[in-house]
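J.: This is a predicted model, with the sequence first.
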Amino acid sequence: MVQNLRDPATPLAGAQQLRKAFGDRATMVTADQGGHGVYPGGKNRCANHAVTEFLTTGDRPKYDYHCTAAAEPR
C-alpha cells in the first residue's frame, strides 16, 4: 500500500485502518506529499521506487515505512 500523508480524497486514517485489517498480508509506504495518487505522478522518489520495485519484481517492503519529502529511494 502507498498513501500520501495529505490526500484530500482518501485520508491517511482510512489507509491506516485498511493496513491494520490486512495484517501481515501487506506493508504500507507513506509519502510526505499532498494530492490524490502517489504513483506514477507523485514527486516523492522514495515512494515511487517502492511501487516500481513491487511492480517489476513482486517484492514488497519488509516493513512499513515513511518517505520524507526529500527522501531518496530505500
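T.: Nice, I can see it.
J.: okay, CA-based contacts and neighbour counts for the rest of this
T.: Noted.
J.: The chain: strands as residue ranges?
T.: 2-6, 29-34, 65-67 (DSSP state E).
J.: Tell me, how many residues neighbour A47?
T.: Per other Cα atoms under 10 Å, the neighbour tally for A47 reads 30.
J.: okay, now the one to match up with it:
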Amino acid sequence: MGITDKGASNILMVQNERDPGTLLVGARKLREALGERAMMVTADQGGHGVYPFGTNTCANDAVTTFLVRGERPKKDLACEAQPATD
C-alpha cells in the first residue's frame, strides 16, 4: 500500500530547497501523492532543518501558525531567501 490522497487532511510539509539529506524532488513527489491532504512550505535555504532553527521567518511563521492554531496556508507556500543574521 502506498501513500495516497485518502486520509486525514491536516498535513503540513516543510522543506528546505537545498537540503542535502532530504532532497526537494522527493518532497515534491510526496506532496503530489498526498494531494489536498497536505500543504507544503518550501524555504529558499540550505541545511537539513527548517523549524525552529532555520532563519527563514516566512517558513517559521507558517509552521508556528500551524502548531498553535492548526491552520495551514491556503496553498503551497514558497518562502524567499532571507539574509543571514549574525
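T.: Here it is on my side, so go on. Nothing here was measured: the structure is a model prediction, and the numbers come from that model.
J.: Now the TM-score, please.
T.: Aligned and superposed, the two chains score 0.92 in TM-score terms (TM-score structural alignment, normalised by the length of the first structure); 70 aligned residues with a Cα RMSD of 0.5 Å.
J.: okay if I get the strands of the first structure as JSON lines plus distance to R19 of the first structure and mean neighbour count?
T.: What follows is those, written out as JSON lines (distance: least, Cα to Cα, whole Å; neighbours: other Cα atoms under 10 Å):
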{"stretch": "strand 2-6", "distance to R19 of the first structure": "10", "mean neighbour count": "22"}
{"stretch": "strand 29-34", "distance to R19 of the first structure": "10", "mean neighbour count": "20"}
{"stretch": "strand 65-67", "distance to R19 of the first structure": "12", "mean neighbour count": "18"}
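J.: Now do the contacts for the residue positioned nearest the centre of the second structure.
T.: Most central in the second structure under Cα atoms, centre = their mean is V14, positioned 1.8 Å from the mean C-alpha point. V14 of the second structure makes contact with M40, V41, T42, A43, V50, A59, V63, according to Cα atoms under 8 Å, 6 or more residues apart in numbering.
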